[in-house]
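Participant: what's the 3D shape of this:
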Amino acid sequence: MLPNPRTQVKRLPQRASYDAQQVYDILDEALICHLGFAVEGQPFVIPTAYGRLEDQLYIHGSPASRMLRTLDRGVDVCLTVTLLDGLVLARSAFHHSMNYRSVVLFGTATRVDDPTEKLMALKAFTDHVVPGRWAEVRPPNPQELAGTLVLGLPIAEASAKVRTGPPIDAPEDYALPVWAGEIPLQQTAAAPVADEQCLPQLEVPDYAATYRRHSQR
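Facilitator: As a prediction, this is how the structure comes out:
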């Protein structure tokens, strides 16, 4: 993935990565993206879930969705994802920071009409949220498929940005009697809670009982 004027990281460029696999890894771990676009000059940023299949990102929803109808017209979109890994406490207020992994992706979305690709996209979406879930549930019927708009966004113009490690203080501040370091943060899952209308003989599946995001496995 080669940087271009849109994807080139200008602020702290040493934290940038244009490696496709690193971009994929961050996208695969996150659950929510934010989509930025404009409608008649009015800017919008909308959070939504997504799924990835190789070098294509998929979003879906109702054909009545203003966001999807707008993106379906081929407008430019900026998609962002952020994983927060820790709070970085420095000796000075100025140098406090956060450890994070993020992706910024630019492009235009394309409607997915092919039934096979549409099903594959919905499977990618479902298994992105809970790996293994698609194989157990009822797949969409023709009416549900017709009532779902799926858009694909190529992962071509993208960059990642990552910060890790301890605070970076001014040299003269290291002698200050102030604690400094990192407070690591993780997104963890609590114990599954069964729907009261589940059939009584059903046990909690392993993928729910042991649910973890990628960095926790």
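
Participant: Going by C-alpha atoms from here, please, whenever you check contacts or count neighbours.
Facilitator: Fine.

Participant: who touches the most centrally placed residue in the chain in this structure?
Facilitator: The centre of the chain sits closest to residue 30, judged by C-alpha atoms, centre = their mean, with a distance of 3.8 Å. Residue 30 is in contact with 81, 82, 83, counting by C-alpha atoms under 8 Å, 6 or more residues apart in numbering.

Participant: can you list those residues in TSV and add distance to residue 206?
Facilitator: Listed next are the contacts of residue 30 as TSV, based on distance: C-alpha to C-alpha, whole Å:
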residue	distance to residue 206
81	28
82	28
83	25
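
Participant: Sort out for me which of the residues you listed are in strands.
Facilitator: Counting by DSSP state E, the part of the contacts of residue 30 found in strands is 81, 82, 83.

Participant: Contacts only, for the first one.
Facilitator: What that stands for is residue 81. 26, 27, 30, 32, 33, 34, 102, 103, 104.

Participant: Looking at those, which one is closest to residue 66?
Facilitator: For the contacts of residue 81, the residue nearest residue 66 by C-alpha to C-alpha is residue 34; the value is 14.9 Å.

Participant: how many other residues sit next to the nearest residue to the closest one once chain neighbours are set aside?
Facilitator: Distances taken as C-alpha to C-alpha, 6 or more residues apart in numbering put residue 47 closest to residue 34, at 4.3 Å, once the chain neighbours are dropped. For residue 47, the neighbour count with other C-alpha atoms under 10 Å is 13.

Participant: this one as well, want them side by side:
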Amino acid sequence: MPPSAPSPRSRIRRLPERAHYDAATVAAIVDAAMICTVAFQIDGMVHAIPTIHWREGDHLYIHGAKASRMLKALTEGEACVTIALADGLVLARSAMHHSMNYRSVVIYGRFELVTDPAHKLGSLRAFVDGLYPGRWDTLRPITDKELNATGLLRIALSEAAAKVRDWGVKDDAEDLDWPVWAGVIPLHTVAGEPMTEADSVVEEVPLTRFD
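Facilitator: Take a look at the predicted model:
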């Protein structure tokens, strides 16, 4: 029997057949995306801010300036983190049956501040190397001042729900003979041509997660 929703607020009610609550599916979608949107409140006002993220184990991490109002608010109240990836355009024989293949995750909870310097340094390294494998060791070492000025937060993935559509066209039987193309057009993120800075002392382009 598939896992049930970890909480009432994370249970998917609209199209529940697309719901996935297992940790592996949630983690895979978190890993596949580079940007999440974090929703929270400050003084009764709701904000939703897109920010880069990464995952280590059972937590999603974000970072920012230590003085950030967002980071302060996230440690004082509940948050909702959303991720969405578009995987394909689904073209049907009728306008109402057009759709999109996608993967999404919604995470509920409260962020916690990571203060241990070794933990912070290791997490930032994981963040950089996750985008550019092996790059951390080639960089000018981070200073204590830079590390201290950086706020690092994490939220557990224990209260999360994934929603996925990954199939083809679902047309009405009476529309199957309609003379128009039907099918799925896949969507992919690809790296473009690198643009080397004129004053870069190294011309060799490093590897990225897209290679």
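
Participant: TM between them?
Facilitator: The TM-score (TM-score structural alignment, normalised by the length of the second structure) is 0.92; 208 aligned residues with a C-alpha RMSD of 1.6 Å.

Participant: What is the equivalent residue in the second structure for the residue nearest to residue 34 of the first structure?
Facilitator: Under the alignment (TM-score structural alignment), residue 47 of the first structure maps onto residue 50 of the second structure.

Participant: On the three-state scheme, its match is what?
Facilitator: Look at residue 50 of the second structure: counting by DSSP: H, G, I helix; E, B strand; the rest coil, its state is strand.

Participant: next one: the one 5 residues further on
Facilitator: Following three-state DSSP, the label given to residue 55 of the second structure is strand.

Participant: where's it relative to residue 210 of the second structure, distance?
Facilitator: Distance, residue 55 of the second structure to residue 210 of the second structure, by C-alpha to C-alpha, to the nearest Å: 17 Å.

Participant: One more: residue 136 of the second structure?
Facilitator: If you go by C-alpha to C-alpha, the gap between residue 136 of the second structure and residue 210 of the second structure works out to 17 Å.

Participant: Which one's more surrounded, those two?
Facilitator: It is residue 136, of residue 136 of the second structure and residue 210, that has more neighbours when counted by other C-alpha under 10 Å, with 17 against 10.

Participant: Under the alignment, what does that one map to in the first structure?
Facilitator: Using TM-score structural alignment, the equivalent of residue 136 of the second structure in the first structure is residue 134.

Participant: I figured that match was touching residue 120, is that so?
Facilitator: No - taking contacts as C-alpha atoms under 8 Å, residue 134 of the first structure lies outside contact range of residue 120: 10.4 Å.

Participant: hmm, back to that, what does the residue nearest to the centre of the first structure correspond to in the second structure?
Facilitator: The equivalent of residue 30 of the first structure in the second structure is residue 33 (alignment by TM-score structural alignment).

Participant: what packs against the longest helix anywhere in the second structure?
Facilitator: Of all the elements of type helix in the second structure, the one with the most residues (DSSP state H) is helix 117-131. With contacts taken as 3 or more C-alpha pairs under 8 Å, 6 or more residues apart in numbering; DSSP states H and E, helix 117-131 of the second structure sits against strand 54-56, helix 144-149.

Participant: got the contact list for residue 26 of the first structure?
Facilitator: By C-alpha under 8 Å, 6+ apart, the contact set of residue 26 of the first structure is 81, 83, 101, 102, 103.

Participant: which residue in the second structure lines up with the third one?
Facilitator: Using TM-score structural alignment as the criterion, the counterpart of residue 101 of the first structure in the second structure is residue 103.

Participant: From residue 63 of the second structure, how far off is that match?
Facilitator: Taking C-alpha to C-alpha as the measure, residue 103 of the second structure falls 24 Å from residue 63 of the second structure.

Participant: How about residue 125 of the second structure?
Facilitator: Going from residue 125 of the second structure to residue 63 of the second structure by C-alpha to C-alpha gives 12 Å.

Participant: Those two: which has the busier surroundings?
Facilitator: More crowded of residue 125 of the second structure and residue 63, by other C-alpha under 10 Å: residue 63, with 22 against 15.

Participant: how about the strands in the second structure?
Facilitator: 19-20, 35-42, 45-52, 54-56, 59-65, 79-91, 99-109, 112-114, 150-156, 160-165, 183-186.

Participant: The first structure: matching residues for the longest one?
Facilitator: The one in question is strand 79-91 of the second structure. Per the alignment by TM-score structural alignment, strand 79-91 of the second structure matches residues 77-89 in the first structure.

Participant: The matching stretch vs the second structure, mean deviation?
Facilitator: By mean C-alpha distance after the TM-score superposition for the first structure, the fitted stretch 77-89 of the first structure averages 0.7 Å away from its aligned residues in the second structure.

Participant: And that stretch, how far out from the chain middle?
Facilitator: In terms of C-alpha atoms, centre = their mean, to the nearest Å, the centre of stretch 77-89 of the first structure is set 10 Å apart from its chain centre.

Participant: repeat for stretch 120-139 of the second structure
Facilitator: 18 Å.

Participant: How about stretch 88-108 of the second structure?
Facilitator: 18 Å.

Participant: From the opening residue of that stretch to its closing one, how far?
Facilitator: 27 Å.

Participant: ok, how many other residues are close to residue 95 of the second structure?
Facilitator: By the criterion of other C-alpha under 10 Å, residue 95 of the second structure has 8 neighbours.

Participant: Check the one 5 residues further on too.
Facilitator: If you count neighbours by other C-alpha under 10 Å, residue 100 of the second structure ends up with 20.

Participant: So it versus residue 25 of the second structure, what's the distance?
Facilitator: If you go by C-alpha to C-alpha, the gap between residue 100 of the second structure and residue 25 of the second structure works out to 19 Å.
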